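*Asks:* everything below, folded, please.
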Amino acid sequence: MGGALDSFGSFTRYFLQNERSNLEYLSYVMLIFGVQSFVLLQYFPSPYGRHGSSAWGFLVNGKFAWFTQELPAFAIPVLLVVFADCPQLGASSNRILLGLFLLHYFQRTFIYPMLIRGGKPTPFIPYTMAISFCCANGYLQGRSLTRFVAYPKTWMTEPRVWIGMLLFFVGMGVNIHSDHILMNLRKPGETGYKIPKGGMFSFVSGANFLGEVIEWSGYACACWNLPALAFACFTFLKPCSTCHATPQMVQAGSLKITPRKEKP
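*Replies:* So this is what the prediction gives:
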């Protein structure tokens, strides 16, 4: 036991001594896993939602799964702010950009799960994958913005920042509104598949996925750093995490950007 603790302590010291480069490596790993996931999802369905089954492990209550898998992405940056050395947090630009990240995950952690009515259970394997992703991403985004990324004092006056923030809030609005439509798709007691209508669902089938792609693309534009870019790309490509994107749209047949017509 003592040997294991010594090894863990040595690894932790090494990681922290080379933290900047390790954050860069973690960003590249996120990009690689995103591409890998995109390729795999061309041949296999995502293992949750209507494609979820006990073949991917025992089923976890939907509300509980969503709350606990999203929580690390919110909690880890907050813990870093409270307990870690945060030399860049004195800059207003870093605080605002970190605030965007925390705003999203506050809504997804504490508000969205409470609004879920029923909700399909999540298989254990994708559930643990989602937790792992949110832990890594919470650390990656939180640590980069609080310790390493230094912006010029005029950063918040840059056009790319305002464009990025606009995209972020537009995407967040699309995502929340689309989720509202989905949660009210069926009346109490109704079952079976129903096609969502209204909002961006008038143009794409995966409007909630599209909202997150727009949101995190805006975040990457405003932050203009590698960790934010890696997250935006992963959101666009990833299959089995909390922020869904293009592979699911492809499986749902939602690459149609023209308005859908009702069948007679």
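
*Asks:* drop to CA atoms for contacts and neighbour counts, all remaining ones
*Replies:* Noted.

*Asks:* three-state assignment of residue 118?
*Replies:* coil (DSSP: H, G, I helix; E, B strand; the rest coil).

*Asks:* any idea where the strands of this protein begin and end?
*Replies:* 59-60, 122-123 (DSSP state E).

*Asks:* now those strands in CSV, with distance to residue 248?
*Replies:* Output for the strands of the chain, formatted as CSV (distance: least, Cα to Cα, whole Å):
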stretch, distance to residue 248
strand 59-60, 21
strand 122-123, 16
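
*Asks:* show me the contacts for the nearest residue to residue 236 once chain neighbours are set aside.
*Replies:* Distances taken as Cα to Cα, 6 or more residues apart in numbering put residue 245 closest to residue 236, at 4.9 Å, once the chain neighbours are dropped. Contacts here follow Cα atoms under 8 Å, 6 or more residues apart in numbering; on that basis residue 245 touches 209-210, 212-213, 235-239.

*Asks:* ditto for residue 68
*Replies:* 109, 131.

*Asks:* quick check: it vs residue 75, distance?
*Replies:* 11 Å (Cα to Cα, to the nearest Å).

*Asks:* make a ChimeraX selection of the buried ones in the contacts of residue 245.
*Replies:* Entered in ChimeraX, the line below selects the buried ones among those, by 16 or more other Cα atoms under 10 Å:
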select :209,210,212,213,235,236,237,238,239
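
*Asks:* which one of the contacts of residue 245 is nearest residue 124?
*Replies:* Checking the contacts of residue 245 against residue 124 with Cα to Cα, the nearest one is residue 239 at 15.0 Å.

*Asks:* is residue 126 in contact with residue 47, as I believe?
*Replies:* Yes. Between residue 126 and residue 47 there is a contact at 6.7 Å, judged by Cα atoms under 8 Å.

*Asks:* follow-up on the earlier one: just the strands of the chain: most buried one?
*Replies:* Of all the strands of the chain, strand 122-123 has the most neighbours on average by mean count of other Cα atoms under 10 Å, namely a mean of 24.

*Asks:* who does it touch, helix- and strand-wise?
*Replies:* strand 59-60 (3 or more Cα pairs under 8 Å, 6 or more residues apart in numbering; DSSP states H and E).

*Asks:* helices or strands up against the strand it packs on?
*Replies:* Looks like strand 59-60 contacts strand 122-123, helix 124-143 (3+ Cα pairs under 8 Å, 6+ apart).

*Asks:* just name the most buried of those.
*Replies:* It is strand 122-123: most buried of the helices and strands packed on strand 59-60 by mean count of other Cα under 10 Å, with a mean of 24.

*Asks:* contact partners of that one?
*Replies:* Contacts for strand 122-123 (Cα under 8 Å, 6+ apart): 47-49, 52-62, 65.

*Asks:* circling back: do you know which of the helices and strands packed on strand 59-60 lies nearest residue 202?
*Replies:* That would be strand 122-123 among the helices and strands packed on strand 59-60, by Cα to Cα, at 28.0 Å.

*Asks:* another for comparison:
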Amino acid sequence: MSSFLLSFVYPPPPSVFVTAMSAISFASLANTGAAEVRGQHLNYSKFWNAVTSTRSNAGSRRLPSREGMLLLYAPALVAALASFAIPGAVVGERARWLSAALSIHFFKRVMEVLFIHQYSGHMLLGSALPISFSYFISTATMIYAQYLTQPMSEPASDLKYIGVALFFLGLAGNFYHHYLLSKLRKQGEKEYKIPRGGLFDLVVCPHYLFEILGFFGVSLISQTVYAFSFTFGTMFYLIGRSYATRKWYLSKFDQFPKHVKALIPYVF
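*Replies:* Predicted coordinates for the structure are as follows:
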């Protein structure tokens, strides 16, 4: 079994840090997904804003949502771009594709925050900082794990070009559905509406589906244990998030179509 897996993945590097981060990333993300199912939402979601009283957070500093979202993504973008400036950090085609994919991913997120997304709430600084650090350390660790593969032989099955194609498919699908979400509300409107168009007619969170595909693309580019651990953790988190999102829409809209699934058309 191990020899079969090693035909697709680099051997785990002799790094206690990367090994620990592989376990921590998967466990923390999967646990956060389970928390979403239980109704314990991250402190920047519309679900959390709807159920949290202002009194309980009166002593916490609030950021406008746009500034808060920039704080989430900008440090990870800097980490990905900085890898190209560090001598010896990005060596070989696979490493260049990985750093490029992570740079493109977070650049897209920053551009969406600035020019695409619509906002109607706020974010607590105390919540934004740990999420921002999580994105930053995950990005840096993925690049470092790839750096540690330099003396190793390539996996028998080279999946990086399949990964590149899957990454751009996920990127395009995620952006398109974010764009559709941004057009739901006219200027000045704050109420939530049922998304329409694209795969929204089949699932409530197609943007999450494409984000998962994009991260699987990144994993196939990297083919490291850490990349797959992070991706599977992200997948479980977004499964929980999509479940919570569908439940929220069902509770808010009597006319929400029951045939629309959470994440996977016709299945879940």
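
*Asks:* still on that earlier bit, redo the helices and strands packed on strand 59-60 of structure 1 as TSV? Include distance to residue 165 of structure 1.
*Replies:* Formatted as TSV, those follow (distance: least, Cα to Cα, whole Å):
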stretch	distance to residue 165 of structure 1
strand 122-123	32
helix 124-143	16
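
*Asks:* looking at the ones you listed, which is closest to residue 82 of structure 1?
*Replies:* Comparing these by Cα to Cα, helix 124-143 comes nearest, at 11.6 Å.

*Asks:* thinking residue 148 of structure 1 is in contact with residue 19, fair?
*Replies:* No. With contact defined as Cα under 8 Å, residue 148 of structure 1 does not count as touching residue 19 (9.4 Å).

*Asks:* buried ones among the contacts of strand 122-123 of structure 1?
*Replies:* Among these, those classed as buried by neighbour count (16+ other Cα under 10 Å) are 47-48, 52-53, 59-60, 62, 65.

*Asks:* from those, which ones fall inside helices?
*Replies:* The members of these that map onto helices under DSSP state H are 62, 65.

*Asks:* could you dump the buried ones among the contacts of strand 122-123 of structure 1 to TSV with distance to residue 83 of structure 1?
*Replies:* Listed next are these as TSV, based on distance: Cα to Cα, whole Å:
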residue	distance to residue 83 of structure 1
47	37
48	35
52	38
53	40
59	35
60	32
62	32
65	27
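
*Asks:* identify whichever of the helices and strands packed on strand 59-60 of structure 1 lies nearest to residue 157 of structure 1.
*Replies:* Here helix 124-143 is closest among those (Cα to Cα), at 21.7 Å.

*Asks:* average gap between that closest one and structure 2?
*Replies:* Comparison of helix 124-143 of structure 1 with structure 2 after fitting gives an average deviation of 1.7 Å (mean Cα distance after the TM-score superposition for structure 1).

*Asks:* show residues contacting that helix.
*Replies:* Helix 124-143 of structure 1 is contacted by residues 23, 26-27, 47-48, 56-60, 65, 68-78, 80, 98, 227-228, 231, 240-242 when judged by Cα under 8 Å, 6+ apart.

*Asks:* between residue 148 and residue 19 of structure 1, what contacts are shared?
*Replies:* In contact with both residue 148 of structure 1 and residue 19: no residue, using Cα under 8 Å, 6+ apart.

*Asks:* where do the helices of the stretch 101-250 of structure 2 begin and end?
*Replies:* Ranges of helices in the stretch 101-250 of structure 2, per DSSP state H, counting those that start in this stretch, are 125-147, 160-182, 206-222, 225-252.

*Asks:* nearest to residue 109 of structure 2, of those?
*Replies:* helix 160-182 (9.0 Å).

*Asks:* pull up the aligned stretch in structure 1 for that closest one.
*Replies:* Helix 160-182 of structure 2 lines up with residues 161-183 of structure 1 when matched by TM-score structural alignment.

*Asks:* now that stretch: buried residues?
*Replies:* The neighbour-count check on stretch 161-183 of structure 1 (16+ other Cα under 10 Å) flags 161-162, 164-179, 181-183 as buried.

*Asks:* that one: how far from the chain's middle?
*Replies:* In terms of Cα atoms, centre = their mean, to the nearest Å, the centre of stretch 161-183 of structure 1 is found 13 Å from the chain centre.

*Asks:* what sits up against it?
*Replies:* 104, 115-117, 155-156, 196-201, 207-223.

*Asks:* that stretch vs structure 2, average offset?
*Replies:* Stretch 161-183 of structure 1 sits 1.2 Å off on average (mean Cα distance after the TM-score superposition for structure 1).

*Asks:* same check on stretch 69-80 of structure 1?
*Replies:* Stretch 69-80 of structure 1 versus its aligned partner: 1.9 Å mean (mean Cα distance after the TM-score superposition for structure 1).

*Asks:* check which residues of that stretch are buried.
*Replies:* 69-78, 80.

*Asks:* got it, and stretch 181-200 of structure 2?
*Replies:* For stretch 181-200 of structure 2, burial by neighbour count (16+ other Cα under 10 Å) applies to 181-182, 184, 194-196, 199-200.

*Asks:* which one among these gets closest to residue 122 of structure 2?
*Replies:* residue 182 (17.1 Å).

*Asks:* state the distance from that closest one to residue 119 of structure 2.
*Replies:* Residue 182 of structure 2 is 9 Å from residue 119 of structure 2, by Cα to Cα.

*Asks:* for residue 97 of structure 2, same thing?
*Replies:* 33 Å.

*Asks:* comparing the two, which residue is more hemmed in?
*Replies:* Taking other Cα atoms under 10 Å, residue 97 of structure 2 and residue 119 do not tie; residue 97 has more neighbours (19 against 15).

*Asks:* these two touch, right, the more buried one and residue 221?
*Replies:* Yes. Counting by Cα under 8 Å, residue 97 of structure 2 touches residue 221, with 7.0 Å between them.

*Asks:* which residues touch stretch 239-247 of structure 2?
*Replies:* 32-37, 39, 204-205, 208, 261-263.

*Asks:* could you do stretch 208-226 of structure 1 as well?
*Replies:* 24, 27, 97, 100, 149, 160-179, 228-229, 231-233, 235-236, 243-246, 248-249.

*Asks:* so where is that stretch in structure 2?
*Replies:* Taking TM-score structural alignment, stretch 208-226 of structure 1 hits residues 207-225 over in structure 2.
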